[in-house]
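Undergrad: Could you look at this predicted model? Sequence included:
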Amino acid sequence: MAKGFTFKQFHVNDHGCGMPVSTDGVLLGAWSELKPSGTILDIGTGSGLLALMAAQRSEAIGQDIIALDIDSKAVAAAKSNFADSPWPARLAAHQYNIVAWAQQQAAGSIDTILCNPPYFNSGEQAGCQARATARHTNSLSHQDLLLSIKHLLSDTGVASLILPEYEGRQLIAMADSLSLPCSRVCEIRSTEKKPVNRLLIALSKSGRKTVSEQLVIHQQGRYSADFVALAREFYLKM
């Protein structure tokens, strides 16, 4: 049996990646806004999940997708997953620090940015270096990430991210101070009785009023209707 996670149209082998396939990644990949033109950029691609979901969602348009990661094993996994997918010609993975890569690109050159970033600014770190890099901001602070996004994002573009609730609120405030306001935010709860534990965040330069949403993943011991509607194009058993 193949290692990793099999979706309806592609398989993700996440062996050796600091961050394995997770519900967080699926939420972001399904919820994020994909602009109908221009290159799609996946920052910190890991196994390539977000890039693959974007390829499936944009199949009719056929946009190119660039996936970046600083970890060589993650890039190797993403390249393998891209080669085995239905869209190998549209997907490219490269080993790069986003700050260095952004400095080489023209300002405003990207319309769609996806990022499942390092979550935590403090706290105990994983013993595995790849996992620590994926989960903590030692190698990529949220400010450096936002400055790179601001440089790359076009005037009509959208950058979508997912973070824990506390870190997400901090990032939204920081982004606003950098003239990169939040245009859309979705509060995620695992069940109706649990507190908000994740935020899906969309940033843009447009300055439009923030649209607020809520999503509960599980209701009455099963996936909620809202979650099924969001993820059914990807999960096998939906």
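TA: Thanks, I have it. Numbers count the residues shown, from 1 in each chain.
Undergrad: CA atoms for contacts and neighbours, from now on please.
TA: Fine.
Undergrad: Surely A93 touches N81?
TA: No. A93 lies out of contact with N81 (CA atoms under 8 Å); the separation is 10.1 Å.
Undergrad: Show me which strand runs longest in the protein.
TA: strand 153-164 (DSSP state E).
Undergrad: Can you spell out which helices and strands pack onto that strand?
TA: Counting contacts by 3 or more CA pairs under 8 Å, 6 or more residues apart in numbering; DSSP states H and E, strand 153-164 packs against helix 23-31, strand 110-115, strand 198-203.
Undergrad: in the helix or strand just after the last one, what's buried?
TA: To tie it back to what came earlier, the one meant is strand 198-203. Counting by DSSP states H and E, the element after strand 198-203 in chain order, helix or strand, is strand 211-219. Using 16 or more other CA atoms under 10 Å as the test for burial, strand 211-219 gives L215, V216, I217, H218.
Undergrad: Report the contact partners of the third one.
TA: Contacts of I217 were listed using CA atoms under 8 Å, 6 or more residues apart in numbering, and they are I188, R189, S190, T191, Y223, S224, D226, F227.
Undergrad: what do you get if the cut-off is 7 Å, keeping everything else the same?
TA: Contacts of I217 were listed using CA atoms under 7 Å, 6 or more residues apart in numbering, and they are R189, S190, T191, Y223, S224, F227.
Undergrad: Need the contact partners of the helix or strand encompassing the first one.
TA: This means R189. Following DSSP H and E, one finds R189 within strand 182-191. Strand 182-191 has contacts (CA under 7 Å, 6+ apart) with 172, 176, 195-204, 208-219.
Undergrad: Please compute how far it lies from its chain's middle.
TA: In terms of CA atoms, centre = their mean, to the nearest Å, the centre of strand 182-191 is found 14 Å from the chain centre.
Undergrad: Next, the angle strand 153-164 makes with that strand.
TA: Interaxial angle, strand 182-191 versus strand 153-164 (axes from the mean of the first three to the mean of the last three CA atoms, to 10 degrees): 20 degrees.
Undergrad: Report how many residues lie close to Q129.
TA: As a burial measure, Q129 scores 12 neighbours (other CA atoms under 10 Å).
Undergrad: would you turn the helices and strands packed on strand 153-164 into a markdown table with distance to T156 and mean neighbour count?
TA: Output for these, formatted as a markdown table (distance: least, CA to CA, whole Å; neighbours: other CA atoms under 10 Å):
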| stretch | distance to T156 | mean neighbour count |
| --- | --- | --- |
| helix 23-31 | 18 | 19 |
| strand 110-115 | 7 | 25 |
| strand 198-203 | 11 | 24 |
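Undergrad: next up, a second structure to put side by side with the first:
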Amino acid sequence: MKIGTDGVLLGAWATAPNSTQSILDVGTGTGVIALMMAQRYSAELIDALEIDENAYEQAVENFERSDWGDRLFCYHAEFGEFVEEMQDEEKYDLIISNPPFYSSDYKTTSEERDIARFQDALPFELLLEGSTYLLSENGKLAVIIPKNQEERFLHIAKDFSLFPEKITYVKGTPDSEIKRCLISLISKSTETITDELVIEHKRHQYTEAYIKLVSPFYLKM
């Protein structure tokens, strides 16, 4: 699977608490976000989780070839199973996820693509509830979701006592609609900081803010 803008944005935008020791990337795909976390933070433990076998195998290979292979580990499992196994074993200071978001009404003929991109593989309810069992006391959950699902996502999050501390609204160009929300959640109700990020002035002419955010992860930007 290709590296998507959503994953790169999330990996560059999400901030871990001070003295972070453990990070979990849920639905890692080929491991891009987990690798970005390893580049950014010195956390001793960076776990990744992937249900698709081919993507899992690619993530493992990418981790082993990276400079941070000793801190990266990928599990081939479904999130609910992982939560049951790990909730009494490990707590994470940051859980990060670029969750699938298309509804099941729009399935394609590719099962792998469906698993990666459709919400029934990792419903918001499962991601949010499961995260409450795995987050450390001051831990954060960081996600990127479509703008049209923001209200529903935050409503579900509140049911599990997770509250937005920061939301960044993402626009393709200055005149386009907001398409994505980057959301950081914590377990304490707080005033939400909101801002906006524009990716391009026009096609392939990236804004200074976008370049500053993601350029550390590209060979050319």
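TA: On my side now, so go ahead. Since the model is a prediction, treat every value here as computed from it, not as a measurement.
Undergrad: List the TM-score for the superposed pair.
TA: Once superposed, the chains reach a TM-score of 0.94 (TM-score structural alignment, normalised by the length of the second structure), with 218 aligned residues with a CA RMSD of 1.4 Å.
Undergrad: what's the longest strand of the first structure aligned against in the second structure?
TA: Mapped onto the second structure using TM-score structural alignment, strand 153-164 of the first structure spans residues 135-146.
Undergrad: compared with the second structure, how much does the longest strand of the first structure deviate?
TA: Superposing on the second structure places strand 153-164 of the first structure at an average distance of 0.9 Å from its equivalents, by mean CA distance after the TM-score superposition for the first structure.
Undergrad: relative orientation of that strand and helix 23-31 in degrees?
TA: Between the axes of strand 153-164 of the first structure and helix 23-31, defined by the same axes, to 10 degrees, the angle is 150 degrees.
Undergrad: hmm, who's touching strand 153-164 of the first structure?
TA: Taking CA under 7 Å, 6+ apart as the rule, strand 153-164 of the first structure contacts 28, 32-33, 35, 108-116, 119, 197-206.
Undergrad: What's E57 of the second structure aligned with over in the first structure?
TA: By TM-score structural alignment, E57 of the second structure lines up with A76.
Undergrad: Report the separation between that match and E165 of the first structure.
TA: Distance, A76 of the first structure to E165 of the first structure, by CA to CA, to the nearest Å: 31 Å.
Undergrad: Check T112 of the first structure too.
TA: Separation of T112 of the first structure from E165 of the first structure (CA to CA): 23 Å.
Undergrad: Equivalent analysis for W101 of the first structure, please.
TA: Relative to E165 of the first structure, and taking CA to CA, W101 of the first structure is found at 28 Å.
Undergrad: Same drill for the two, tell me which one is more crowded.
TA: More neighbours surround E165 than the other of W101 of the first structure and E165, with 17 against 14 (other CA under 10 Å).
Undergrad: Y102 of the second structure touches R117, doesn't it?
TA: Yes. Between Y102 of the second structure and R117 there is a contact under CA atoms under 7 Å: 6.1 Å.
Undergrad: Who has more neighbours out of these two?
TA: Set side by side, Y102 of the second structure and R117 show more neighbours around R117, with 19 against 15, by other CA under 10 Å.
Undergrad: ok, the spatially most central residue of the second structure - contacts?
TA: When CA atoms, centre = their mean is applied to the second structure, the residue found nearest the centroid is S97 (2.5 Å). Residues near S97 of the second structure by CA under 7 Å, 6+ apart: D25, V26, G27, A142, V143.
Undergrad: how about the helices in the first structure?
TA: 23-31, 49-57, 72-83, 98-103, 129-135, 142-152, 165-177, 225-231 (DSSP state H).
Undergrad: Tell me which of those helices sits most buried.
TA: Compared across these, helix 49-57 shows the largest average neighbour count, a mean of 24 (mean count of other CA atoms under 10 Å).
Undergrad: In terms of secondary structure, what does that helix contact?
TA: helix 23-31 (3 or more CA pairs under 7 Å, 6 or more residues apart in numbering; DSSP states H and E).
Undergrad: what's the offset of the helix it packs on from the middle of its chain?
TA: Averaging C-alpha positions (CA atoms, centre = their mean) puts helix 23-31 of the first structure 7 Å from its chain's average.
Undergrad: Can you check which part of the second structure it sits on?
TA: The aligned range for helix 23-31 of the first structure in the second structure is 5-13, by TM-score structural alignment.
Undergrad: what's the average distance of that stretch to the first structure?
TA: In this overlay with the first structure, the average offset of stretch 5-13 of the second structure from its partner residues is 0.4 Å by mean CA distance after the TM-score superposition for the first structure.
Undergrad: Residues contacting that stretch, please?
TA: So stretch 5-13 of the second structure is contacted by I33, M36, M37, N98, V143, I144, L182, L213, V214 (CA under 7 Å, 6+ apart).
Undergrad: Nearest residue to whatever residue of the second structure lines up with A126 of the first structure in space, ignoring adjacent ones along the chain?
TA: Matched by TM-score structural alignment, A126 of the first structure corresponds to T108 in the second structure. What sits nearest to T108 of the second structure in space, not counting adjacent residues and going by CA to CA, 6 or more residues apart in numbering, is D114, at 6.5 Å.
Undergrad: what do we get in the first structure for the residue nearest to the centre of the second structure?
TA: By TM-score structural alignment, S97 of the second structure lines up with C115.
Undergrad: and if you look at L213 of the second structure?
TA: In the first structure, the residue matched to L213 of the second structure (TM-score structural alignment) is L230.
Undergrad: for D195 of the second structure, same thing?
TA: Structural alignment (TM-score structural alignment) places D195 of the second structure against E213 in the first structure.
Undergrad: what residues are up against its match?
TA: By CA under 7 Å, 6+ apart, the contact set of E213 of the first structure is V185, C186, E187.
Undergrad: Tell me the most packed of the residues you listed, by neighbour count.
TA: When neighbours are counted by other CA under 10 Å, V185 leads the contacts of E213 of the first structure with 21 neighbours.
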